[in-house]
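Peer 1: test case, fold it:
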Amino acid sequence: MNHIAAIQKALPDAGLDGVLLTCRANRFYAVDFDSTGTDGACLITPDHAWYWTDSRYIEAAGKRITGADVGLTDRAHPYKELFAQVIRDHKIEKLGIDEEAMTLADHDRYAEALPCVLTGASAMMNRLRAVKDEEEVARMMRAQRIAEQAWVELHNDIRPGVTEKFLAARLIFLMLAGGAENVSFDPIVVSGPNGSMPHGVPSEKPLQDGEFVTFDFGALYQGYCSDMTRTVAIGHATDEMQHSYQAVLDAQLAAIGAFKAGTPGCDVHNAAVAVLEERGLAQYFTHGLGHSVGIEIHEAPNANPNNEKPLPEGAVVTAEPGIYIPGAYGIRIEDMVLVRKDGCANLTLAPKQLEIL
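Peer 2: The predicted structure is shown next:
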């Protein structure tokens, strides 16, 4: 799988003679090869593609990459000279770059060395990556199944006295043992009052009876991420806790029901807000409803109050409303959905009725 042809097809509408991809995610999208983010560059024109990397990855790149000429960069053949040669040979006048990821130092170095005009191409790449093809969705679904199996197995360890940090480490182990090539991000495990921090860091705090615990985690499979969140109660849950949990679940279900290709991201977000407003909890919902997922854990487009643009068919977006009450607890429930013409398909199968463990 690669997306060289899709990028080539997009170049004319973007007004580009070629595009230079230097950030890890865009390079991987183009050629389906990952040099662990430390080295590599891909240059694509309407009729050709090149990928360069150093001696650490050149053998693997040659075996993996199809549809692009694979070349070596070293001290005698630095990137800027390799780029410049292609630009001259193919008479490239306007070259796109992934400016959202490129450092100012790299931009200035290439602007001085390359015989062409550099212009931003991140918007083009974001549009392409927003719409997942069948293979991308299949990889994300496999990543999600790995994460869900880890979640099932983790239930054996969730009990009073076990620390947040232990459970986070256990999640990592279970996902890797279950077939993940990595985690898609460091797991979030926060309990009791720590749960009011949406992206809190797992601590040495032990779980206690009567607390909520939130688990936010994901697996990486063949370069693609999954993302899910579940919140459970330890020992028992008060009526107030149960009502709050049900409010978040109802808000999530309302948002999932609002997903549809062509619907603005803000409308999906507002569907969740409306439910929480009815329950008197909207003031505790402090972030956007969701973000796209793919090669990176946070991609565009988003389902948040600021995104008035329509969501495209084929986007994979999270639905993760939450409430965060300082000094008390937090609750978040997150699924990934595939946006379709007639609604969406939920890629997450894990149960989400309140569990009291």
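Peer 1: use CA for all of it now, contacts and neighbours both
Peer 2: Fine.
Peer 1: mind listing what residue 266 touches?
Peer 2: 303, 304, 305, 306, 307, 308 (CA atoms under 8 Å, 6 or more residues apart in numbering).
Peer 1: host element of it?
Peer 2: Per DSSP states H and E: residue 266 is located in helix 265-278.
Peer 1: do the same with residue 185
Peer 2: Secondary structure from DSSP H and E places residue 185 outside every helix and strand.
Peer 1: do the same with residue 88
Peer 2: Residue 88 is part of helix 79-89, with elements assigned from DSSP H and E.
Peer 1: what subset of the contacts of residue 266 is buried?
Peer 2: Among those, those classed as buried by neighbour count (16 or more other CA atoms under 10 Å) are 303, 304, 305, 307.
Peer 1: turn these into TSV, columns for distance to residue 191 and secondary structure.
Peer 2: Compiled in TSV, the buried ones among the contacts of residue 266 are given as follows (distance: CA to CA, whole Å; DSSP: H, G, I helix; E, B strand; the rest coil):
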residue	distance to residue 191	secondary structure
303	26	strand
304	26	coil
305	28	coil
307	31	coil
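Peer 1: does residue 4 really touch residue 47, like I thought?
Peer 2: No - under the criterion of CA atoms under 8 Å, residue 4 makes no contact with residue 47, lying 9.8 Å away.
Peer 1: same for the helix holding residue 88, what does it pack against?
Peer 2: Helices and strands touching helix 79-89, by 3 or more CA pairs under 8 Å, 6 or more residues apart in numbering; DSSP states H and E, are helix 104-113.
Peer 1: and whatever helix or strand comes next after the helix it packs on, what's buried?
Peer 2: Elements were assigned by DSSP H and E; along the chain past helix 104-113, the next helix or strand is strand 117-120. Counting neighbours by 16+ other CA under 10 Å, one finds that the buried residues in strand 117-120 are 118, 119, 120.
Peer 1: could you also give me the structure for this next sequence, so I can compare it with the first?
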Amino acid sequence: MKRRIQRLRHLLTAQNIDALLVLNRINYTYLTGFTGTRGYLLVTLDDSTLFTDFRYTEQAASEMDESTVVRELGLDWLDILAAAIKEKGVETLGFEKEHLTYAMYQSLAEKLTPVKLVPLDNPVGSLRVIKDEREIALIREAVALADRAFSYILSVIRPGIRENDIALELEYFMRREGASGKSFDFIVASGTRGAMPHGVASDKIVETGDLITMDFGCIFQGYCSDMTRTVCLGKPSADQEELYSLVAEALKVGTAYLKPGVIAQEVDREVRNYLAAKNKLQYFGHGLGHGLGLEVHEPPRLAPGSGEELLRGMVVTVEPGLYIKGFGGVRIEDVVVCHEHDIEILTQSGRELITL
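Peer 2: Predicted coordinates:
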């Protein structure tokens, strides 16, 4: 945690910022280890202080190391926070512009005069994009949990089961195996519902002949997994097999092109070029992938217009899909980590079309 805060201080110094007020829970957890739902982290160039209320003071002390001081807030919490900022001699205070409400901004500006408030664009997120070895190990465990859940669910799916039941079984399995929760609302889209890329699980009954797309993941010690597999209940038609093979090949194209030093949008472009050559690009309407970590969607984005360079320590998903209204859809998604000279595909589940 000390190293992360020190990296943040270098960033602040480069922008002539005296201190940063961190409001986002994921971000203050990343910097301190504190997982409570209410906290305000003040990071100056010399020290760091977490402000929270009496419900969390003991928890904060137990979860954080001694480099961050815990201060209890009362009912006049904003006055306490503003006074502490002034006491530290802060002249220029940065804040996360995505997470400070206008109402709180107005109150702070009034109480902190003449301190200058400076909006910053995701300052902690820019640090989180590069994962250390411990973070990668936790993501690997979360991905392995999802892999095991996929193996399990294959024995559960049968004609007559509801999509919601499949989602519940997936979540229950991963929680039983050590997950603290699901990383997002699971997508289980069968039959023609598979044409909806974000078709969250419904009460639809799964029928023989359906393609079933399952997009799911869990949280393990704070870190997320995210995977998608499409299976067929019963013998697939020739059109279903063709659609699946195109997506499976698109996944190969994307992961083959992905490596450290490549620009994120170029990976997406490579897959789009492949699908365009197959006259199927019109059925691919989302980005190829996204970063993964403490949140299920993080930078970098593998999408048009994404100019980030892929670097060692970045963890991304690769998830091509084709969606045809009135027919259904196919998506396959893997999690990939960038190492110094190559990549590692963390998702171990097979990519062939499974017939149940």
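Peer 1: follow-up on the earlier one: who has more neighbours, residue 4 and residue 47 of the first structure?
Peer 2: Regarding residue 4 of the first structure and residue 47, a neighbour count based on other CA atoms under 10 Å identifies residue 4 as having more, with 24 against 11.
Peer 1: against residue 77 of the first structure, how distant is that one?
Peer 2: As defined by CA to CA, to the nearest Å, residue 4 of the first structure lies at a distance of 24 Å from residue 77 of the first structure.
Peer 1: also residue 86 of the first structure?
Peer 2: From residue 86 of the first structure to residue 77 of the first structure the distance is 13 Å (CA to CA).
Peer 1: looking only at neighbour counts, state which of these two leads.
Peer 2: More crowded of residue 86 of the first structure and residue 77, by other CA under 10 Å: residue 86, with 16 against 11.
Peer 1: roughly how far apart are that one and residue 251 of the first structure?
Peer 2: Computed as CA to CA, the residue 86 of the first structure to residue 251 of the first structure distance reads 53 Å.
Peer 1: same check, this time on residue 13 of the first structure
Peer 2: Summarising the geometry, the distance separating residue 13 of the first structure from residue 251 of the first structure, computed by CA to CA, is 39 Å.
Peer 1: list the residues that contact whichever residue in the second structure pairs up with residue 271 of the first structure.
Peer 2: Residue-level alignment of residue 271 of the first structure against the second structure, with TM-score structural alignment as criterion, gives residue 270. Neighbouring residues of residue 270 of the second structure by CA under 8 Å, 6+ apart: 253, 254, 257.
Peer 1: ok, 7 Å please
Peer 2: Contacts for residue 270 of the second structure were tallied using CA atoms under 7 Å, 6 or more residues apart in numbering; they are residue 254.
Peer 1: would you mind measuring from it to residue 307 of the second structure?
Peer 2: Using CA to CA, one gets 15 Å for the distance from residue 270 of the second structure to residue 307 of the second structure.
Peer 1: what span of the second structure is stretch 13-20 of the first structure aligned with?
Peer 2: Under TM-score structural alignment, stretch 13-20 of the first structure corresponds to residues 14-21 of the second structure.
Peer 1: what comes into contact with that stretch?
Peer 2: In this structure, residues lying in contact with stretch 14-21 of the second structure by CA under 7 Å, 6+ apart are 12, 40-45, 90-95.
Peer 1: what two of those are the furthest from one another?
Peer 2: 40 and 91 (18.4 Å; CA to CA).
Peer 1: any idea how far residue 152 of the first structure lies from residue 30 of the first structure?
Peer 2: Noted for residue 152 of the first structure: a distance of 35 Å to residue 30 of the first structure, by CA to CA.
Peer 1: more neighbours, these two?
Peer 2: A count of neighbours by other CA under 10 Å puts residue 30 above the other of residue 152 of the first structure and residue 30, at 26 against 11.
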